[in-house]
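[1] All I have is the shape, not the residue letters:
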């Protein structure tokens, strides 16, 4: 029995040290090298933190671009999807209500032109980004409410578009919070 007990205890101690001390310290150290020092990249506006670059927020006012809906109300502590399948009647009713709301807010958009990401929640419920198409479909509403030329708002959307990594890895995307901050800065500069 001694033949097996001592090696097992030694192996347990070594693995406990590696998995509970060394590995977490290495990961935390790598995180400190990342943007935001492992705490996320804070976005500032008028000298105060208005959000984080990698966590979505709820924008419901018509003068702002709206992001993806969230099944967890953008609560980063409880990120999750809805866990309802695409044929679930409750889920279909929620999506239909979101489509109807979107069409009321954007009367120039046809039902077939509503991007699915604007009416369906992401898997994490925290997606901070939109596709270019999802931002573009909202340009008329935002420009009208803010009394700005459509071309000026479209230019802003183009400026905020992030290209894929290395030019081909992933889609083009727009961070909704950064876009809305830029929109507020544009409005403030025009006053």
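    That came through, no problem. In this text, all values refer to a predicted model and were calculated from it rather than measured experimentally. Numbers count the residues shown, from 1 in each chain.

[2] going forward, measure contacts and count neighbours with C-alpha atoms only.
    Noted.

[3] so how far is residue 144 from the residue most central in space within the chain?
    Residue closest to the average C-alpha location in the chain (Cα atoms, centre = their mean): residue 128, at 1.4 Å. Counting by Cα to Cα, to the nearest Å, the separation of residue 128 from residue 144 is 24 Å.

[4] next up, a second structure to put side by side with the first:
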């Protein structure tokens, strides 16, 4: 029995030290070399500070709508809904999002709505959406703001981020940055 307890206790103490002291210090140390010393990417707009790497709620018709969040964009409680694709409550939420989108975007067919506008991300905090998610909203924003669709499409192109090293992941757009650029365009 002593043969097994002593090594188990040693291993437990080593793991506690590693995972509560050494590993967190190593991660913290590496973050100090990142932009803003690991405190996130902060953008100031109209006197307010926003984290560009955390999703924000945009639901006004004059803005590009964000990807839905299962945690109501609360960074302290990152996570998904954990409901399966056959869960009745989940299907009801998705259908409600589709219906809301169609009401605010007349002329768009259900089949044209990108999935990232009606389903939440795994973290519930995704700050980005697809290029298609932006383009499907152009007509609504152009009408509400009185801006030509061509100018809004140009804004989308300017704010489209390429995949990592050109191969990892799809093109994406940061919704916060796009909406700030949209406000600047509208104020001109």
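    Right, received. Where do you want to start? If you're wondering where the values come from, they're calculated on a predicted model, not measured in any experiment.

[5] so how far is residue 107 of the first structure from the residue nearest to the centre of the first structure?
    Counting by Cα to Cα - residue 128 of the first structure and residue 107 of the first structure are separated by 25 Å.

[6] Sketch out the strands for the second structure, chain order is fine.
    For the second structure, the strands defined by DSSP state E cover 42-45, 48-51, 128-129, 160-161, 172-174.

[7] Show me what the third one is packed up against.
    For strand 128-129 of the second structure, the helices and strands in contact under the criterion 3 or more Cα pairs under 8 Å, 6 or more residues apart in numbering; DSSP states H and E are strand 172-174.

[8] Would you mind pulling the contact partners of the strand it packs on?
    With Cα atoms under 8 Å, 6 or more residues apart in numbering as the test, strand 172-174 of the second structure has contacts from 52, 127-131, 134, 156, 159-163.

[9] Might you quantify the distance of it from its chain's geometric centre?
    Distance, stretch centre to chain centre, for strand 172-174 of the second structure: 9 Å (Cα atoms, centre = their mean, to the nearest Å).

[10] what's the answer for stretch 97-115 of the second structure, then?
    Worked out by Cα atoms, centre = their mean, stretch 97-115 of the second structure lies 20 Å from the chain centre.

[11] hang on, the earlier thing: who wins for most neighbours among the contacts of strand 172-174 of the second structure?
    When neighbours are counted by other Cα atoms under 10 Å, residue 128 leads the contacts of strand 172-174 of the second structure with 26 neighbours.

[12] Excluding residues flanking it in the chain, which one is nearest it?
    residue 174 (4.3 Å; Cα to Cα, 6 or more residues apart in numbering).

[13] Let me see the ranges of the helices in the second structure.
    2-17, 23-31, 88-104, 131-135, 138-145, 149-158, 175-187 (DSSP state H).

[14] To residue 73 of the second structure, which of the ones you listed lies closest?
    helix 175-187 (12.9 Å; Cα to Cα).

[15] Report the inter-axis angle for that closest one versus helix 149-158.
    140 degrees (axes from the mean of the first three to the mean of the last three Cα atoms, to 10 degrees).

[16] Spit out the contact partners of residue 157 of the second structure.
    By Cα under 8 Å, 6+ apart, residue 157 of the second structure has no neighbours at all.

[17] now it: how far from residue 151 of the second structure?
    10 Å.

[18] Count the residues that sit near the nearest residue to residue 97 of the second structure once chain neighbours are set aside.
    What sits nearest to residue 97 of the second structure in space, not counting adjacent residues and going by Cα to Cα, 6+ apart, is residue 118, at 5.6 Å. Using other Cα under 10 Å, residue 118 of the second structure has 22 neighbouring residues.

[19] need the contact list for residue 118 of the second structure.
    67-68, 94, 97-98.

[20] picking that back up, which member of the contacts of strand 172-174 of the second structure is positioned nearest residue 62 of the second structure?
    Nearest member of these to residue 62 of the second structure, counting by Cα to Cα, is residue 134, at 12.6 Å.

[21] Just give me the match in the first structure for that closest one.
    Under the alignment (TM-score structural alignment), residue 134 of the second structure maps onto residue 135 of the first structure.

[22] From residue 89 of the first structure, how far off is that match?
    Counting by Cα to Cα - residue 135 of the first structure and residue 89 of the first structure are separated by 28 Å.

[23] What of residue 99 of the first structure?
    On the measure of Cα to Cα, residue 99 of the first structure and residue 89 of the first structure end up 15 Å apart.
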